[in-house]
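In: need coordinates for the below:
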Amino acid sequence: MHSAPQQQCTDDDLLFTRRFSASRRGARLARRAAAHRLRTWGVPEGSPLSDAVTLIVAELSANAALHGRVPGRDFEVRLWCSRAGGPVCVEVSDTHPAPPVCTPSQGDAEGGRGLLLVDALATHWEVVPRTGPGKTVRAVVETATAVTAEARDRDASGEHGSAPRPPSRS
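Out: All right, here's what the predicted structure looks like:
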């Protein structure tokens, strides 16, 4: 875990927050929702930033669903970044009080590498307290890319954006 000063979201930042069921389906939906939000912010799908943030959301969400699960409780995903560029912050909160543990994977085992991937992709990551029960795992991905003015305007107006439709062929 790379430690750094705690990041805080400000009123001028772009922000996405959503709760998901603590299940495999919830983790999958969290990844898809994060990828969609990045696109609306002007981060191209398949770009290194999009891939890194989406993979971090996927791994932290899977951990929240698998290890941080408390029956009847959801987990929450928050993404934010400055409108002028800079780091993208990812937070995944669950209601289980135990901190995540990096464990060595077992050879060809399918699991056990999530936090190693987060550690490799994030500039730093940390576990921070949260209001209420549980914990928040925060990862920060540095970028020099600013979101586009169009994406800033879309987000400020509350529109989630979609790809323009191609002209109809008559």
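In: C-alpha only now, for contacts and for neighbours.
Out: Will do.
In: can you list contacts of the strand or helix carrying R18?
Out: R18 is part of strand 14-21, with elements assigned from DSSP states H and E. Identification of contacts with strand 14-21 by C-alpha atoms under 8 Å, 6 or more residues apart in numbering yields 9, 26-27, 29-30, 37, 65, 73-83, 152, 155.
In: list the buried residues in it.
Out: L14, L15, F16, R19, F20, S21 (16 or more other C-alpha atoms under 10 Å).
In: next up, for comparison:
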Amino acid sequence: MNVPTPSVLYVASIRLAAAFAAVSLSREFIRRTLTAWELAEQIDGAQLIGSELVTNAVKMSGPAGSHVIGVQLRAAGGSLYVEVWDRDGGTPVIPEQSADAEGGRGLFLVEALSARWDVFCPAAPGKVVWAELPLGQKAEPVYDAEWALAEAAFGQRVLDGVRPVPLGLG
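Out: Alright, predicted model coming up:
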């Protein structure tokens, strides 16, 4: 029997106030995450795509800082996905481009830089706009001794949280 080999999957996400400061914070999140995943060659494209998607999400979220947006990076197999969630259910479209337009080029850039992009509408309110960047190679796990210690500590925290507390102590 052929058993499929699981592909390596990296996932990291951050939630930010829907304010224009989220754009620079998301760029830093993308840079640090991709550096840790040893995918530094993807930083420029992913930051530009992320900046455009986050800018659109902030614009669609209403008054500055009154809502939250989510930014997620996923590396699976041979692709890197930049995903941005906002609470607005509207579907973004690429507007007609004109030489004298002062804006409206964000999704045009996303389309030009990515292998593909689309919108996912979950059962929960809002939407996820995502873009796929080819990695050129499959993502390989990176062993980091410090991160392994952190994972062990997080795992222990979960286990300690589900164990019953003995009565009569203290």
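In: structure 2: matching residues for the very next helix or strand once past the strand holding R18 of structure 1?
Out: Following strand 14-21 of structure 1 in sequence order, the next helix or strand is helix 24-40 (DSSP H and E). Taking TM-score structural alignment as the measure, structure 2 aligns residues 20-36 with helix 24-40 of structure 1.
In: quick check: buried residues in the matching stretch?
Out: Residues of stretch 20-36 of structure 2 classed as buried by neighbour count (16+ other C-alpha under 10 Å): F20, A22, V23, S26, R27, F29, I30, R31, T33, L34.
In: do the same with stretch 145-154 of structure 1
Out: Across stretch 145-154 of structure 1, burial judged by 16+ other C-alpha under 10 Å covers A146, V147, T148, A151, R152, R154.
In: would you check which pair of the residues you listed lies furthest apart?
Out: A146 and R154 (14.6 Å; C-alpha to C-alpha).
In: circling back: which members of the contacts of strand 14-21 of structure 1 occur in strands, if any?
Out: Members of the contacts of strand 14-21 of structure 1 lying in strands (criterion: DSSP state E): D74, F75, E76, V77, R78, L79, W80, C81.
In: so who does the first one touch?
Out: So that's D74 of structure 1. Applying C-alpha under 8 Å, 6+ apart, the residues near D74 of structure 1 are R19, F20, S21, A22, D94, T95.
In: can you find the partner of W85 of structure 2 in structure 1?
Out: Counting by TM-score structural alignment, W85 of structure 2 lines up with S93 in structure 1.
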